[in-house]
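Enquirer: can you look at this prediction? I've put the sequence above it.
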Amino acid sequence: MTIQVGNINLKGRVILAPMSGVTDMPFRRLVKAHGASLVISEMIASQAMIRLTRQSLRMSSHVPEEFPMSVQLAGCEPEVMGEAAKLNVDRGAQIIDINMGCPVKKVVNGHAGSSLMRDETLAAKILEATVKAVNVPVTLKMRTGWDDKNRNAPRLAKIAEDLGVQMITIHGRTRCQLYNGRADWSFIQSVKDAVKIPVIGNGDVVTEEDAQNLLKQSGADGVMVGRGAYGRPWFLNQIDHYLKTGEKLPDPGLSEKKDIMLAHFDDMMLHYGEETGIRMARKHMAWYSKGLPSSADFRVAVNQAALPQNVRDLIQSYFDPLLESQERSL
């Protein structure tokens, strides 16, 4: 099954969620190379984008291998959102995603993210301005509502569809839940019933069975994976294969995982430079090693490493004994 987003056909049903501090270009490129249908940038503030700040330009940078590249924008001013969308399309974005789901206090207090779900009039103006500003598909990501008494996602989804939005993603929690409790996959069905455009379900997908159950309970057209991809850039492809065949693909072996880590780390050095790159890479190195023997000691050592070669040496010295032990046991 494929998903049609405007004039773009996604070759699968599994999408990488936009995650601040995680879905930078190196990680997106890696996840896409492993078979994701679509990858989405970190959330970029529209005001920062039109000021062309160094950070916003780096966050919105992309490579051809990511096609079709989606850039997610957040903001509360319709004209600014439209201008930021134009700038990103001029820079090569093929899809513009609007954030109305971020629950973080800093974003919400700025009347952006999920706070827009409390002001449907302003939300509609932002959607309309963005759709009119660009000639590429515009998509929307939001939550079920602000709180349990105000779960207005179906109504806002219909407004978005009428204004020209081409796909909607629903995280199955309210803003007030933050990331607590369980995502309500079944509520997403009410959004699916309200519109004809594709609806993507999101929240708590950490196994292949989770993805399958989300789709069954929600009736959604596809699934978006966020935290479940931490340290597992191959996970989205595993989900896609499972949905198509009912068979599970194995995780990469130790040797392949080591190669993936090294390549990812080197890509981050090129993208950020050494000082920032090492700092940004630490969490990824920790996620990759989770569940492996003596991973806590490895994480401590990586967090103390000051130079790129130190980190490369640590990866080698950590995995080589594991590989030797594996070979002896065969």
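Expert: Yep, that arrived.

Enquirer: contacts and neighbour counts: CA atoms only from here.
Expert: Will do.

Enquirer: any idea how far residue 89 is from residue 82?
Expert: Residue 89 sits 11 Å away from residue 82 when distances are taken as Cα to Cα, to the nearest Å.

Enquirer: comparison target, given below:
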Amino acid sequence: MAPMAGVSDAAYRLMARAGGAALAYSEMVSCAGLYYGEKSWELVDPDPAEPEIAVQLFGSKPELFRESAERVATRLGERLALIDINMACPVPKVTKKGEGSALLENPALAADIVRACRSGAPDVPVTVKIRRGRYMGQEVAPEFARAMEDAGAAAVAVHGRFATQMYHCEADWGAVSRVADAVGIPVIASGDILSHDAARRVLAETGATAVMVARGTYGNPWVFSGHEPSVAEKVAAFECHVRLLEATGAHLKRARSLAGWYFKGMPDAARWRNAAMSCVTADEFLAVAAEVRAHVCPEACS
């Protein structure tokens, strides 16, 4: 399960793992935030119910990466699967600081960041996530990935779009193939992997070792196993997810987005989504779920 800002909290990770994900990532975490304050640690700390997690860091200063990697490794211990460096985020407020996909234009700095993370956490695998390139028509992913491998990266995830494309247009899985041909480390495919079948296809077509699923997990923790859930199972999963949000101390307003995702495609989906938009407490969200069950799948009430 991919790192997703504002989405991949502990509750979301637990749902993904229950659905069959082999690994789940934290949200993107600022190195500066970890260094200068305590609030960002809420994004890093796994819930006691979680197995190991991957933590994704972003920034542009090698010394902060080294310090953050050391602190994260010390704090999480054996529950830290790997540290991933975000070199793919296309959002302007990130790139204008030289972070995220802006690092694709500065492979020397990016390599220094990888080495800094390895120095701070020598026993933890350090990986990177990249895009094809920053600007349309300027693919740098294969040579950039080689530079990251030379710096000590243990794996590279490749999103098959340019940063300026944001999340528009179709991802080019050929970029994943070209990176896989260029490096000797594992390559993780990313971009438009919206179903279990798509995951199987990209693995077969690209030479990737694994896939990273982001939007394909929206309301669908079963994407990892290929199970096709019934309407009743979707409602039950939403209820479970709401309870996990409450149990892990997350902001319950996140359940508003979850309602739209889990109820998508159901009869009167807009009605249920609108009802959830006014909810504040877990009980209110669960009441909406009960109403959905009564109207959409009454046989599940027996």
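Expert: Received it, and whenever you're ready, just let me know what you need. Everything numeric here is computed off the predicted structure, so don't read it as measured data.

Enquirer: TM-score of the superposed pair?
Expert: TM-score for the superposed chains, counting by TM-score structural alignment, normalised by the length of the second structure: 0.93, backed by 298 aligned residues with a Cα RMSD of 1.7 Å.

Enquirer: sorry, back to before: what about residue 89 and residue 82 of the first structure, which has more around it?
Expert: Residue environment comparison for residue 89 of the first structure versus residue 82 gives the larger neighbour count to residue 82, 22 against 19, counting by other Cα atoms under 10 Å.

Enquirer: that one maps to what in the second structure?
Expert: Mapped onto the second structure by TM-score structural alignment, residue 82 of the first structure lines up with residue 66.

Enquirer: list the residues that contact residue 145 of the second structure.
Expert: Contacts for residue 145 of the second structure were tallied using Cα atoms under 8 Å, 6 or more residues apart in numbering; they are 156, 179, 182, 183.

Enquirer: can you tell me which of those residues are in helices?
Expert: With DSSP state H as the criterion, helices contain 179, 182 from among those.

Enquirer: farthest pair in the contacts of residue 145 of the second structure?
Expert: Every pair in the contacts of residue 145 of the second structure was compared (Cα to Cα); the two farthest apart turn out to be 156 and 182, at 11.3 Å.

Enquirer: quick one, which of those two is more surrounded?
Expert: When residue 156 of the second structure and residue 182 are compared on other Cα under 10 Å, the one with more neighbours turns out to be residue 156, at 28 against 16.

Enquirer: please enumerate the helices of the second structure.
Expert: With DSSP H as the definition, the second structure shows helices at residue ranges 10-19, 31-36, 41-44, 62-76, 92-95, 107-120, 141-151, 173-182, 196-206, 231-248, 254-262, 269-276, 282-296.

Enquirer: now the contacts of residue 145 of the second structure in CSV, with distance to residue 34 of the second structure?
Expert: Formatted as CSV, the contacts of residue 145 of the second structure follow (distance: Cα to Cα, whole Å):
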residue, distance to residue 34 of the second structure
156, 23
179, 31
182, 34
183, 31
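
Enquirer: closest to residue 253 of the second structure among the contacts of residue 145 of the second structure?
Expert: The shortest gap between residue 253 of the second structure and any of the contacts of residue 145 of the second structure belongs to residue 156, at 33.4 Å (Cα to Cα).

Enquirer: the closest one -> the first structure?
Expert: Applying TM-score structural alignment, one finds that residue 156 of the second structure aligns to residue 168 in the first structure.

Enquirer: so its match touches residue 141, yeah?
Expert: Yes: taking contacts as Cα atoms under 8 Å, residue 168 of the first structure lies within contact range of residue 141: 5.8 Å.
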